[in-house]
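1. Everything below, folded, please.
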Amino acid sequence: MKLYYSPGACSLSPHIVLHEAGLAYTPVLASTKSHKLQDGTDFYTINPLGYVPVLELDDGTRLREGPAIVQYLADLAPQKNLAPAHGTLARYRLQEWLNFIATEVHKGFAPLFTPGTPEDFKPVVRERLLARLQWVDGQLAGKSYLMGEQFSVADAYLFTVTGWPQYVGLDVSGLTHIAAFRERVAARPAVQAALKAEGLIK
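-> Next comes the predicted model:
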């Protein structure tokens, strides 16, 4: 398998899951600025939408969208318990979290990263985003992870997007449960390995 990624982008989530699952893969750096691979290949020929992550299977099939990719990877290594079994309510709870993180948090950051967003609009974006993160913070009270005491692929995704506030001027200093969650997740060996693989830590 190949994972097309960009350091610190949302592709960090499946990168973490690959390490958690213990699956063999080849990382392929795809610049989100130039949309080129290191060998000069136009990334749009890999993903016409131009963004990461993309998971390429050994037969050449490509899977897009982080929430789909992480569930696929979790199902390749069921013994790791990174996602509840199909057909269970717990699996739908996981999908509930993945959808919420994707649409309410991840996409909430988009205007703050997009050049040309009017400056007078950004405070509104930050206020809405902070409200969503405050809700997540409350949901983490008394729990190690989003689903309870078991780390799941949703935690890899939440860890990834909650690393972004520092880059967009969003003050999350009051979100103590998220801060504790981030410390807990960052300490996991697989997360350390993914962060190192992306050059985000030494």
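2. CA only for contacts and neighbour counts going forward, please
-> Noted.
3. Check whether residue 143 sits in a helix, strand or coil.
-> In the three-state summary, residue 143 is assigned as coil, counting by DSSP: H, G, I helix; E, B strand; the rest coil.
4. count of residues packed around it?
-> Burial of residue 143 is recorded as 14 neighbouring residues (other CA atoms under 10 Å).
5. element containing residue 63, please.
-> When elements are assigned from DSSP states H and E, residue 63 belongs to strand 62-64.
6. Am I right that residue 85 is in a helix?
-> No. When classified by three-state DSSP, residue 85 is found to be coil rather than part of a helix.
7. any idea which helix or strand comes after the longest helix seen in the chain?
-> What stands out as the longest helix in the chain, according to DSSP state H, is helix 122-139. Remark: after helix 122-139, the chain's next helix or strand is helix 153-161, criterion DSSP H and E.
8. report the angle between the axes of that next one and helix 122-139?
-> Here the directions of helix 153-161 and helix 122-139 differ by 140 degrees (axes from the mean of the first three to the mean of the last three CA atoms, to 10 degrees).
9. Tell me where the chain has strands.
-> When secondary structure is read from DSSP state E, the chain shows strands at 2-5, 26-29, 54-56, 62-64.
10. Take those and lay them out in TSV including mean neighbour count and distance to residue 187.
-> Below are these laid out as TSV (neighbours: other CA atoms under 10 Å; distance: least, CA to CA, whole Å):
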stretch	mean neighbour count	distance to residue 187
strand 2-5	23	22
strand 26-29	15	22
strand 54-56	23	25
strand 62-64	16	28
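11. Next, format these as a markdown table and append distance to residue 110.
-> As requested, the strands of the chain are exported to a markdown table (distance: least, CA to CA, whole Å):
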| stretch | distance to residue 110 |
| --- | --- |
| strand 2-5 | 18 |
| strand 26-29 | 21 |
| strand 54-56 | 19 |
| strand 62-64 | 18 |
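12. One more sequence to fold, the one below, so I can look at both together:
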Amino acid sequence: MKLFYKSGACSLASHIALRESGLDFTLQGVDVMKKRLENGDDYLQINPKGQVPALLLDDDVLLTEGVAIMQYIADRVPDRQLLAPVGSIARYQTLEWLNYVATELHKGFTPLFRPDTPEDFKPIARAQLDKKMQYVDECLQDKEWLNGHRFSIADGYLFTVLRWAYAVKLDMEGYSNISAWMKHVAARPAVAAALEAEGLK
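-> Alright, predicted model coming up:
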């Protein structure tokens, strides 16, 4: 398998899932602004959406959209328990978190990264994110992982998106649960390996 990624982008969550899975894969960096691979090839010829992540399977099937890719990876290695079994409430709680991160947090950061976002809208986007950070911080109180005592793909996705809060300099001073949890996630060998491979701290 080959993961098309951009360092520090949402594709980091899929990268973490692959490292946690133990599956064999390679990495291919993408310039998402120019839609080019590191060797100059046209990325749109591989993924017409032009975004990351994309996962090229060994049979040349291409999967896009991070939440789908993470579920695929987790279901390939059920023994790793990155996603609970079909029919279990724990699985649906993990899917609930995946959807929350995708629709509320991930999309919430987008205006702060886009150069065409009007300056007068950025404080509004920050205020909306701050409310969501409060919710996440409360949810992480006294929790090792989002769904109890086992790391899941939702943890990897939340970790990826919460890193952006520091990148855009949101005021994270009061969120002690988030701070402790981020350090806990970063200490996992698979997460540390993904960060190192992408040149991230």
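13. residue in the second structure matching residue 11 of the first structure?
-> In the second structure, the residue matched to residue 11 of the first structure (TM-score structural alignment) is residue 11.
14. which non-adjacent residue is nearest its match?
-> If the residues on either side of it in the chain are set aside, residue 11 of the second structure comes closest to residue 53, at 4.5 Å by CA to CA, 6 or more residues apart in numbering.
15. Residue 104 of the first structure too?
-> In this structure, residue 104 of the first structure finds its nearest non-sequential neighbour in residue 132, 6.9 Å apart by CA to CA, 6+ apart.
16. Please apply the same query to residue 159 of the second structure.
-> Counting by CA to CA, 6+ apart, the nearest residue to residue 159 of the second structure once its immediate chain neighbours are dropped is residue 182, at 6.5 Å.
17. Is the one you found in contact with residue 160, as I believe?
-> No. Counting by CA atoms under 8 Å, residue 160 is not a contact partner of residue 182 of the second structure; they are 9.6 Å apart.
18. higher neighbour count, these two?
-> residue 160 (23 against 17).
19. Now do the contacts for that one.
-> The neighbourhood of residue 160 of the second structure, defined by CA atoms under 8 Å, 6 or more residues apart in numbering, consists of 8, 9, 10, 12, 13.
20. one more time with 7 Å
-> Residue 160 of the second structure is in contact with 10, 12, 13, counting by CA atoms under 7 Å, 6 or more residues apart in numbering.
21. And the residue of the second structure most remote from its centre, how close does it get to residue 107 of the second structure?
-> Using CA atoms, centre = their mean, the residue of the second structure lying farthest from its centre is residue 120. It sits 27.7 Å away. With the distance defined as CA to CA, to the nearest Å, residue 120 of the second structure ends up 18 Å from residue 107 of the second structure.
22. What of residue 175 of the second structure?
-> In this structure, residue 175 of the second structure and residue 107 of the second structure are 21 Å apart, going by CA to CA.
23. Then residue 52 of the second structure?
-> 14 Å.
24. which of the two has more neighbours?
-> Here residue 52 of the second structure and residue 107 are compared on neighbour count by other CA under 10 Å; more neighbours surround residue 52, at 23 against 14.
25. Count the residues that sit near the closest residue in space to residue 177 of the first structure that isn't next to it in sequence.
-> The shortest distance from residue 177 of the first structure to any residue that is not its chain neighbour, by CA to CA, 6+ apart, is 5.3 Å, and that residue is residue 137. Number of residues near residue 137 of the first structure (other CA under 10 Å) recorded here: 19.
26. Then residue 59 of the second structure?
-> A count of neighbours around residue 59 of the second structure, defined by other CA under 10 Å, yields 7.
27. Now do the same contact list for it.
-> Not one residue lies near residue 59 of the second structure by CA under 7 Å, 6+ apart.
28. ok, now with 10 Å
-> Residues in contact with residue 59 of the second structure, defined by CA atoms under 10 Å, 6 or more residues apart in numbering, are residue 1.
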